[in-house]
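*Asks:* What would the 3D arrangement of this be:
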Amino acid sequence: MLFRLRDRLTWQRSAAFPLLVLTSIYLCISHFAAFELNGVLANAAMILAIAIAMPTAFEHSNQRVANFLGDVSYGVYLVHVLIIEVLISLGWFSYGGSSQSSSSIIWMFVLVLSLSTIVAALFEVAIQDPIDRWRRQRFYGVPAPQTDIKK
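*Replies:* Have a look, this model is predicted:
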């Protein structure tokens, strides 16, 4: 449904960065708007914010950067729990508990996201890209496609 509404939900280029920042702040303040706790109706504003922010961000992003971030995002998904567990084991922060302030939760989120992104990017550049190039050359005899698509 969102794919079909994408053009109507896309705002102008100048709004892309502030929209992403405000949506991120909103997600942090609302404790990431857990659907399982409050349901969809209670999180309607968050859903709308993401439904506008994501199409706007991708429409106005550099295609190569967007492709790289898309490739790295799966790596972030794979390693973020490991990063959390390592940070807990090192005693850098604890997981859960009502004694944590909103600012400490936000900083933990930023730290985990940053470290996960760095690890995922390194994995992408050092391992995934070379394997993908080799696989394409070996099995298909063609280099990886270059996507410089921009309207």
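*Asks:* From now on I want contacts and neighbour counts done on CA atoms only, so please keep to that.
*Replies:* Noted.
*Asks:* need the contact list for the residue positioned nearest the centre of the chain.
*Replies:* The residue lying closest to the centre of the chain (C-alpha atoms, centre = their mean) is S73, at 5.7 Å. Contact analysis of S73 by C-alpha atoms under 8 Å, 6 or more residues apart in numbering lists T117, A120.
*Asks:* How much space separates it from G39?
*Replies:* For S73, the distance to G39 (C-alpha to C-alpha, to the nearest Å) stands at 26 Å.
*Asks:* Same check on F109?
*Replies:* F109 is 22 Å from G39, by C-alpha to C-alpha.
*Asks:* Same check on R8?
*Replies:* Per C-alpha to C-alpha, R8 is found 26 Å from G39.
*Asks:* My read is that I52 contacts D7, right?
*Replies:* No - using C-alpha atoms under 8 Å, I52 is not in contact with D7, being 9.8 Å away.
*Asks:* Looking at the two, which one has more neighbours?
*Replies:* Taking other C-alpha atoms under 10 Å, I52 and D7 do not tie; I52 has more neighbours (23 against 13).
*Asks:* Can you point out the buried residues in the stretch of helix or strand that one belongs to?
*Replies:* Using DSSP states H and E, I52 sits within helix 44-59. Within helix 44-59, the residues that qualify as buried by neighbour count (16 or more other C-alpha atoms under 10 Å) are M46, A49, I50, A51, I52, A53, M54, P55, T56, A57, E59.
*Asks:* List the residues that contact the last one.
*Replies:* Going by C-alpha under 8 Å, 6+ apart, E59 touches T10.
*Asks:* now it: how far from D7?
*Replies:* Taking C-alpha to C-alpha, one finds E59 at 9 Å from D7.
*Asks:* again with the second one
*Replies:* With distances taken as C-alpha to C-alpha, A49 is found 15 Å from D7.
*Asks:* mind checking the SS state of F93?
*Replies:* Going by DSSP: H, G, I helix; E, B strand; the rest coil, the secondary structure assigned to F93 is coil.
*Asks:* So it sits against M108, correct?
*Replies:* Yes - if you go by C-alpha under 8 Å, F93 and M108 touch, sitting 7.5 Å apart.
*Asks:* which stretches of the protein form helices?
*Replies:* 2-9, 13-29, 35-42, 44-59, 63-89, 102-123, 129-135 (DSSP state H).
*Asks:* Just list the residues touching the residue lying closest to I84 once chain neighbours are set aside, thanks.
*Replies:* Spatially, and ignoring its direct neighbours in sequence, I84 is nearest to V112 (6.4 Å; C-alpha to C-alpha, 6 or more residues apart in numbering). Counting by C-alpha under 8 Å, 6+ apart, V112 makes contact with H80, I83, I84.
*Asks:* Could you also give me the structure for this next sequence, so I can compare it with the first?
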Amino acid sequence: MNNNSLSTKPHYPILDGLRGVAAIIVVTFHLTEPLGTGHLDILVNHGYLAVDFFFLLSGFVIGYAYDDRWHKMSIGTFFKRRIERLQPMVVLGMTLGAIGFYFTDSTIWPLIHTIPLWKMLLVMLIGYTILPVPLSLDIRGWEEMHPLNSVGWSLFFEYIANILYAVGIRKFSKTALSILVLIAAIALAHLAITSPSGDVSGGWTLNAEQVRVGFTRTMYPFFAGLLLSRIAKPTRIKHAFLWCSLLIALVLYMPRIGGAEHVWMNGIYESVAIIFVFPLIVYLGASGVVETHTESRICKFLGDISYPLYLVHYPLVYFYVAWISNNKGITIVQAWPYALLILIGAIVLAYASLKWYDEPVRRWLRKKLG
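*Replies:* Below is the predicted model:
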């Protein structure tokens, strides 16, 4: 661990680095997704599980950072800090999605040019709050909670988990929290194994079925991360960043298990990954020692860009998806140079957003919110 100037506590640089690794894999997932025909043949097949990993990391970090501060911190102070941390990039991500909206014309979004400007701006303003838009405001046609920037759905559930933590679950004993986590694990495994596609993918549509998916995907990892922060006693593990990065890449790049005939087998794989492997990765990462200056800089860079990258990449992906849908039959061989360009562009945009927007705005908010 090393010291963070923004906090009185030491933090875990390897966990920062792992967040960045997972964010980059999310981008590669979204770049290979439109080249597949469905759940079975996407090249980065389990890339969406990075969201579940983010939830677990978030629960761990929230518990570590705030559990012992409630005697001198109000619920209001907690929410101010979370808004200051999360909201500036939400606003930028929605703004970028709005800027690109009318330019992502495609056969898969025939409605885009029929959407009046006022409706698009209304969706953007609602997006700034991270509250989901109703299906009547689905201006893209994909039934997304946030049609201007698809990834906003996970931030909505992140806030719900933060609210549940602050208003009550933070007071749970280890035993009570363990029972909650066990029930959430059973619900998650049930969802994964019994879902028609044999996976946990979903949560971005404002209807009962998808909201259930979103809640189920949030409750176990976030509160398992919280429990882990309370019970884990990190040791000292060498090369942890390398091994943890390889492990998370292995889990997320794993091809589909079981095929179309045995989709439940994939559900078992995802259950094991989320319930057991992800907590193990976080524990190993928290136990890891940064051994060189280079490794420290890599972890810092990846941690710094992870959240901005998650929020700014999808407005770029919309252009890429439109290009693929307008040119039927494009293969991975033809698409990869453009995909690589989007990936590099997203990383550059994320870093620029961090330095020129996110950090200055957060400093300003910190002064304003006290």
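*Asks:* So after superposing, what's the score?
*Replies:* Put the two chains on top of each other and the TM-score (TM-score structural alignment, normalised by the length of structure 1) is 0.54; 131 aligned residues with a C-alpha RMSD of 4.4 Å.
*Asks:* quick one on the thing from earlier: which residue of F109 and G39 of structure 1 possesses the greater neighbour count?
*Replies:* A side-by-side neighbour count of F109 of structure 1 and G39, using other C-alpha under 10 Å, places F109 first with 14 against 11.
*Asks:* how much space between that one and H31 of structure 1?
*Replies:* From F109 of structure 1 across to H31 of structure 1, the span is 10 Å (C-alpha to C-alpha).
*Asks:* And the helix or strand containing G20 of structure 2, what does it pack against?
*Replies:* For G20 of structure 2, the host element (DSSP H and E) is helix 13-32. Where contact means 3 or more C-alpha pairs under 8 Å, 6 or more residues apart in numbering; DSSP states H and E, helix 13-32 of structure 2 is packed against helix 49-66, helix 240-253, helix 278-287, helix 293-326, helix 332-353.
*Asks:* What residues sit buried inside the longest one?
*Replies:* Neighbour counts over helix 293-326 of structure 2 (16+ other C-alpha under 10 Å) mark 295-296, 298-300, 302-325 as buried.
*Asks:* One more: the second one?
*Replies:* For helix 240-253 of structure 2, the buried set under the neighbour-count rule, 16+ other C-alpha under 10 Å, comprises A240, F241, C244, S245, L247, I248, A249, V251, L252, Y253.
*Asks:* between those, which is nearest K119 of structure 2?
*Replies:* L252 (36.7 Å; C-alpha to C-alpha).
*Asks:* Hmm, the closest one is touching D52, no?
*Replies:* No - L252 of structure 2 is beyond contact range of D52, at 10.9 Å (criterion: C-alpha under 8 Å).
*Asks:* neighbours around I126 of structure 2, how many?
*Replies:* 14.
*Asks:* just checking, next helix/strand downstream of the helix or strand containing it?
*Replies:* Secondary structure assignment for I126 of structure 2, by DSSP H and E: helix 117-129. Counting by DSSP H and E, the next helix or strand C-terminal to helix 117-129 of structure 2 is helix 152-167.
*Asks:* Pull out the buried residues from that following helix.
*Replies:* For helix 152-167 of structure 2, burial by neighbour count (16+ other C-alpha under 10 Å) applies to G152, W153, S154, L155, F156, F157, E158, Y159, A161, N162, Y165, A166.
*Asks:* how distant is it from the center of its chain?
*Replies:* 12 Å (C-alpha atoms, centre = their mean, to the nearest Å).
*Asks:* Which residue numbers in structure 1 does the following helix or strand past that helix align to?
*Replies:* Scanning forward in sequence from helix 152-167 of structure 2 by DSSP H and E, the next helix or strand is helix 174-194. Across structure 1, nothing matches helix 174-194 of structure 2 (TM-score structural alignment).
*Asks:* before we move on, the earlier item: go through the buried residues of helix 240-253 of structure 2 and name the one nearest A208 of structure 2.
*Replies:* Closest to A208 of structure 2, out of all of those and judged by C-alpha to C-alpha, is L252, at 27.3 Å.
*Asks:* Distance check, that closest one against A23 of structure 2.
*Replies:* The gap separating L252 of structure 2 from A23 of structure 2 is 11 Å, by C-alpha to C-alpha.
*Asks:* Overlap of the contact sets of the two?
*Replies:* A50.
*Asks:* what's the matching range in structure 1 for the helix holding I126 of structure 2?
*Replies:* Going by TM-score structural alignment, helix 117-129 of structure 2 lines up with nothing in structure 1.
*Asks:* That helix to helix 152-167, inter-axis angle?
*Replies:* 40 degrees (axes from the mean of the first three to the mean of the last three C-alpha atoms, to 10 degrees).
*Asks:* how about the counterpart of A57 of structure 1 in structure 2, what does it touch?
*Replies:* Superposed on structure 2 with TM-score structural alignment, A57 of structure 1 falls opposite G285. The contact partners of G285 of structure 2, taken as C-alpha under 8 Å, 6+ apart, are Y12, I14, L15, L18, A240, F241, C244.
*Asks:* Kindly provide the distance from G285 of structure 2 to L242 of structure 2.
*Replies:* Using C-alpha to C-alpha, one obtains 10 Å as the distance from G285 of structure 2 to L242 of structure 2.
*Asks:* What of K355 of structure 2?
*Replies:* 27 Å.
*Asks:* Kindly report the same for D304 of structure 2.
*Replies:* 18 Å.
*Asks:* same check, this time on I344 of structure 2
*Replies:* Taking C-alpha to C-alpha, one finds I344 of structure 2 at 22 Å from L242 of structure 2.
*Asks:* what do you get for I160 of structure 2?
*Replies:* For I160 of structure 2 relative to L242 of structure 2 (C-alpha to C-alpha), the value is 32 Å.
*Asks:* ditto for I231 of structure 2
*Replies:* 24 Å.
*Asks:* One more: I324 of structure 2?
*Replies:* Using C-alpha to C-alpha, we find I324 of structure 2 at a distance of 34 Å from L242 of structure 2.
*Asks:* and what of Y310 of structure 2?
*Replies:* For Y310 of structure 2 relative to L242 of structure 2 (C-alpha to C-alpha), the value is 22 Å.
*Asks:* same check, this time on L155 of structure 2
*Replies:* 28 Å.
*Asks:* Check V290 of structure 2 too.
*Replies:* When V290 of structure 2 is compared with L242 of structure 2 (using C-alpha to C-alpha), they lie 10 Å apart.
*Asks:* Can you name the residues that contact F58 of structure 1?
*Replies:* By C-alpha under 8 Å, 6+ apart, the contact set of F58 of structure 1 is A66.
*Asks:* please redo it, this time with the cut-off set to 10 Å
*Replies:* Listed by C-alpha atoms under 10 Å, 6 or more residues apart in numbering, the contact set of F58 of structure 1 reads T10, A16, V65, A66, N67.
*Asks:* Please work out how many residues are found near A176 of structure 2.
*Replies:* For A176 of structure 2, the count of nearby residues is 12 (other C-alpha under 10 Å).
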